[in-house]
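Participant: What follows is a protein structure lacking sequence information:
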């Protein structure tokens, strides 16, 4: 296909209480909107996938208000979720992917599971248009050394903000007049979860598992913990379910300060709260330490340290990271996220023939080493 056509792409990113939707024409955004969902309605559904008709109808109503017909859209792209590990890229939605998304085949229940399902529903309603996912959270391009632990049969997994991490890297490479595949970056997403990743020539070869208690602490996540300390914590009467919750919902700022809002933590610290100041400074310390580790993975050859996510709006945080890590490579901030834009860009690359859509097989990227 020619890349001259200004393809119209609808990007869909389901979140916990809303679904972000953006309509793109060419590289321009026609509009984007956060479609809110009533918490009591969502709570009434037994599973995340059961929310599909409710969210679908809410999005259709929003599109109708904008005067948008599904038939006017060339492709639909949803945030991926619930999938088995896979290399990065743009994937055509298929039956295997839909089955895995509905069930949450990877064991992680997250609203992103609805992304492939919604994209498929709209694509079918539009007359069989293409439906895609782009760099889902289960993107796994780890090198073998990054997978190893000191326990036989226990390996490091990776769950990262792959979509935003890769888009940030692509944009920064372009700003340097270079291709992402020709650069080496340390890329960070600093939001409700914190992802720190090493990108070598277009592949994300190392990074932390944001759902597995790995890497720096985050607003709702405990980050890496000493194993013996967790065992003592469990022996003191806590449950395994509580320990798992620390990894995604109740750890980090929530446990240490009582809020998941980084802005509140900063305000409390500035107001004299020693606990808030310690938590904020410790998170930045841990982020910087992980950046240093990723720079070592890249052999010290780093073209840039890139900071994205909502916390990158805080200039104090950016300055603190620049002070500690600027000797490694220039630090550049890309506050917020480019997830809708990244999804639309991935679909355009396939529609234009620049990139070939990948096929989702459902077979994990890594299933152990031959000697296991």
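Facilitator: Structure received. The structure displayed is predicted, hence computed values, not measured ones. Numbering: from 1, shown residues only.

Participant: contacts, neighbours, all on C-alpha from now
Facilitator: Noted.

Participant: So which elements touch whatever helix or strand residue 244 lives in?
Facilitator: When secondary structure is defined by DSSP states H and E, residue 244 falls within helix 240-248. Contact partners of helix 240-248 among helices and strands, from 3 or more CA pairs under 8 Å, 6 or more residues apart in numbering; DSSP states H and E: helix 227-235.

Participant: got the contact list for the helix it packs on?
Facilitator: 240, 243 (CA atoms under 8 Å, 6 or more residues apart in numbering).

Participant: tell me which residues in that helix are buried?
Facilitator: By neighbour count on 16 or more other CA atoms under 10 Å, the buried set for helix 227-235 is empty.

Participant: what angle separates that helix from helix 240-248?
Facilitator: Taking axes from the mean of the first three to the mean of the last three CA atoms, to 10 degrees, helix 227-235 and helix 240-248 form an angle of 130 degrees between their directions.

Participant: quick revisit: list the buried residues of the helix holding residue 244.
Facilitator: Quick answer for helix 240-248 (16+ other CA under 10 Å): 243-248.

Participant: One more: stretch 258-265?
Facilitator: So, applying 16+ other CA under 10 Å, buried residues of stretch 258-265: 258-262, 265.

Participant: alright, now check it against this:
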């Protein structure tokens, strides 16, 4: 029983039971916003914002999230600005809150607590975000995996498919 939160340019929070993902929030379409992606948004307000479909999708996928508030994607710089009082802390705290909220929402999958919550991705390298998340996630065993291991994971997965250990799945 595991919850996995990946915090990169995009974010996802997923529940894993007996080695299989059984529920997922992905910032491309729902769930917490991320560094670049808008996540779940109120639909009526979105209808007022929409210009063209392409503009809309570009905004949601690459100019939403923290970037829409700070005009940058460097979470370390954002956190430094927050610590120095140069930048409003509210959007960064909302980001942290949303990761914790969506992580806790998956407890229902397990009818209680998972064995652990694994947090991965480049954003985990940021001390401020990591420490604030740990404060919010008290009560759950948290495993931290700072950095990006996406290419290694993709290569390992392809290798397992080639060797016939796993079937290729479409995501």
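Facilitator: Yep, that arrived. Small disclaimer: the values here were computed from a predicted structure and weren't measured.

Participant: coming back round to it: give me the mean distance between the helix holding residue 244 of the first structure and the second structure.
Facilitator: Here helix 240-248 of the first structure, set against the second structure after superposition, deviates by a mean of 2.1 Å using mean CA distance after the TM-score superposition for the first structure.

Participant: in the superposed pair, what's the mean gap between the next helix or strand after that helix and the second structure?
Facilitator: The C-terminal neighbour of helix 240-248 of the first structure among helices and strands, as given by DSSP H and E, is helix 253-256. In the superposition with the second structure, the average deviation recorded for helix 253-256 of the first structure is 1.5 Å (mean CA distance after the TM-score superposition for the first structure).

Participant: What range does helix 253-256 of the first structure cover in the second structure?
Facilitator: Mapped onto the second structure using TM-score structural alignment, helix 253-256 of the first structure covers residues 66-69.

Participant: So what touches the lengthiest helix in the first structure?
Facilitator: The longest helix of the first structure (DSSP state H) is helix 274-297. Contact with helix 274-297 of the first structure is made by 186, 196-198, 206-207, 215-218, 252-253, 256-257, 265-266, 268-270, 301-302, 317, 320-321, 324-325, 328, as judged by CA under 8 Å, 6+ apart.

Participant: Write the ChimeraX selection for whichever of those are buried.
Facilitator: The ChimeraX selection below is limited to those of the contacts of helix 274-297 of the first structure classed as buried (16+ other CA under 10 Å):
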select :186,196,197,198,206,207,215,216,217,218,252,253,256,257,265,266,268,269,302,317,321,325,328
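
Participant: Could I get the full set of helices for the stretch 1-150 of the first structure?
Facilitator: 39-43, 52-65, 95-103, 114-125, 144-147 (DSSP state H, counting those that start in this stretch).

Participant: and the angle for the third one with helix 114-125?
Facilitator: The directions of helix 95-103 of the first structure and helix 114-125 differ by 130 degrees, with the same axes, to 10 degrees as the criterion.

Participant: Look at the aligned partner of residue 127 of the second structure in the first structure and say how many residues are nearby.
Facilitator: By TM-score structural alignment, residue 127 of the second structure lines up with residue 315 in the first structure. The number of residues packed near residue 315 of the first structure is 12, by other CA atoms under 10 Å.

Participant: so what's residue 315 of the first structure up against?
Facilitator: For residue 315 of the first structure, the contact set (CA under 8 Å, 6+ apart) is empty.
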